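In: I need the structure of the sequence given here:
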Amino acid sequence: MPEQPAHRAGESRIERAWAVLGSVPDPEVPALSVVDLGLVREIVEEGAGLGVVVTPTYSGCPATEQINEAICRALEEDGLGPVQVTMRRAPAWTTDWISEAGLARLHAYGIAPPGRCGDASQGAPIRILARGVECPRCGSAQTERLSAFGSTACKAMYRCLSCREPFEHFKPI
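Out: The predicted structure follows:
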């Protein structure tokens, strides 16, 4: 049987679960954890196990099942199971849910992070198309969009006109 990770004194099961899920990578953008990406919305104790509420980036996301399985596996391997994952599609996921650390990780990974959209319920506009995307490699704002879609539907392909390198931009939604 694998050795269980050490838990910090006074750490609750919920705190431990958040820490564990902070190391579960998103299968489509492995530079981010499912927590950094803002997919995990809530963790609650349910008897001897945990309930995890997840909001997918969009309702047809092909990685949803893989993400749910990774969440269950990580928590159960840490001794926090059994785990029940519930999908919550409303409110819809937004790039504003990506953590500040997640934005920095995207940049370091070579993906231009999305700008903040703001809270539409407070009257802030939601931007679908970004302008002035900064190159994550050299920092130049002299870039051009090559394609509305990159390796996934949530990213677009750009090229820097200064360093000439192609890069993906995580679209703000």
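In: From here on, just use CA atoms for contacts and neighbour counts.
Out: Will do.
In: Ala90: helix or strand, and which one exactly?
Out: Using DSSP states H and E, Ala90 sits in no helix or strand.
In: For it, which non-adjacent residue is closest in space?
Out: Spatial nearest neighbour of Ala90, excluding adjacent residues (C-alpha to C-alpha, 6 or more residues apart in numbering): Thr55 at 7.7 Å.
In: And this one, please, so the two structures can be compared:
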Amino acid sequence: MVITRTVEARAAGGLSSLEQELLRLAGAVPDPELPVVSLAELGVLRGIRVTGPGQVQVELTPTWTACPALETMAADVTAVLKDAGMSEVTVHTVLSPAWTTDAISEEGRRKLAEAGVAPPRPQTLGGTGISGPVALDLAIHCPHCGSTETRLLSRFSSTACKSLRSCKSCGEPFDHFKEV
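Out: Now for the predicted structure:
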């Protein structure tokens, strides 16, 4: 998870206890399209900063530039933070740096797999930090049986960020969270 305020705050001595609590609350909001993972686990929560008494700014980066769930994410984060006593919550959409599937935490990947969604593979090559395109025919593990004998049925599934695949071994269809 990339939290811009965390980077700034470390240089200045750390997040305030209020910011830490608000970050925890906002980060625990479930993703509206994949409610098995939180916004923090998905890596879309980019920053938080208390700007005054009862005032907080939140930065979210969508998984896709035109993500239809972004408005719901902002509304859900706003509701949670207002319930925590913040009277003014401003949510900013941050498009740079762009979100990638590498932002999904290990816990988020585990939860996706447990829910029957094949998690994306890391984009970096062999821990080198070198990123590259991911071919569509690379082995995708079936989240039901673990087989790599899977095939692409459709490049798009229930959301633009997932493709539909099926397993040749167990016969089950499943979503695969596309690598971005």
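In: who touches the residue nearest to Ala90 of the first structure in this structure?
Out: 38-41, 87-90, 92-93 (C-alpha atoms under 8 Å, 6 or more residues apart in numbering).
In: what's the counterpart of Arg109 of the second structure in the first structure?
Out: When the first structure is aligned by TM-score structural alignment, the residue opposite Arg109 of the second structure is Leu103.
In: how many other residues sit next to its match?
Out: Residues within reach of Leu103 of the first structure, counting by other C-alpha atoms under 10 Å, total 23.
In: I'd guess it is in a helix, am I close?
Out: Yes - residue state for Leu103 of the first structure (DSSP: H, G, I helix; E, B strand; the rest coil) corresponds to a helix.
In: doesn't Gly110 make contact with it?
Out: No - Leu103 of the first structure is beyond contact range of Gly110, at 11.0 Å (criterion: C-alpha atoms under 8 Å).
In: pull the longest helix from the first structure.
Out: Counting by DSSP state H, the longest helix found in the first structure is helix 64-77.
In: In the second structure, what stretch matches it?
Out: With TM-score structural alignment applied, helix 64-77 of the first structure matches the range 70-83 in the second structure.
In: Count the neighbours of the residue lying closest to Leu103 of the first structure once chain neighbours are set aside for me.
Out: Nearest non-adjacent residue to Leu103 of the first structure, counting by C-alpha to C-alpha, 6+ apart: Pro113, 5.6 Å away. The number of residues packed near Pro113 of the first structure is 26, by other C-alpha under 10 Å.
In: Next, the contact list for the most centrally placed residue in the first structure, please.
Out: Nearest to the mean C-alpha position of the first structure, by C-alpha atoms, centre = their mean, lies Leu37 at 1.6 Å. Applying C-alpha under 8 Å, 6+ apart, we find Leu37 of the first structure in contact with 26, 95, 97-99, 102.
In: quick one on the thing from earlier: and the contacts of Thr55 of the first structure, which is closest to Cys72 of the first structure?
Out: Cys72 of the first structure has its nearest neighbour among those in Val40, at 12.2 Å by C-alpha to C-alpha.
In: picking that back up, what lines up against the residue nearest to Ala90 of the first structure once you look at the second structure?
Out: Under the alignment (TM-score structural alignment), Thr55 of the first structure pairs with Thr61 in the second structure.
In: any idea how far Leu136 of the second structure is from that match?
Out: Distance, Thr61 of the second structure to Leu136 of the second structure, by C-alpha to C-alpha, to the nearest Å: 25 Å.
In: number of nearby residues for whichever residue in the first structure pairs up with Asp175 of the second structure?
Out: The alignment partner of Asp175 of the second structure in the first structure, by TM-score structural alignment, is Glu168. Residues contacting Glu168 of the first structure under the criterion other C-alpha under 10 Å number 26.
In: what about the strands in the first structure?
Out: Counting by DSSP state E, the segments of the first structure that form strands are 40-46, 49-54, 83-87, 111-112, 143-147, 155-160, 166-170.
In: what about these, which gets the closest to Ala124 of the first structure?
Out: Among the strands of the first structure, if distance is taken as C-alpha to C-alpha, the winner is strand 166-170, at 19.9 Å.
In: just checking, what packs against the closest one?
Out: For strand 166-170 of the first structure, the elements it packs on are strand 111-112, strand 155-160, judged by 3 or more C-alpha pairs under 8 Å, 6 or more residues apart in numbering; DSSP states H and E.
In: how much does it deviate in direction from strand 143-147?
Out: For strand 166-170 of the first structure against strand 143-147, the angle by axes from the mean of the first three to the mean of the last three C-alpha atoms, to 10 degrees is 80 degrees.
In: post-alignment, strand 166-170 of the first structure versus the second structure, mean distance?
Out: Once fitted to the second structure, strand 166-170 of the first structure is off its aligned match by 0.3 Å on average (mean C-alpha distance after the TM-score superposition for the first structure).
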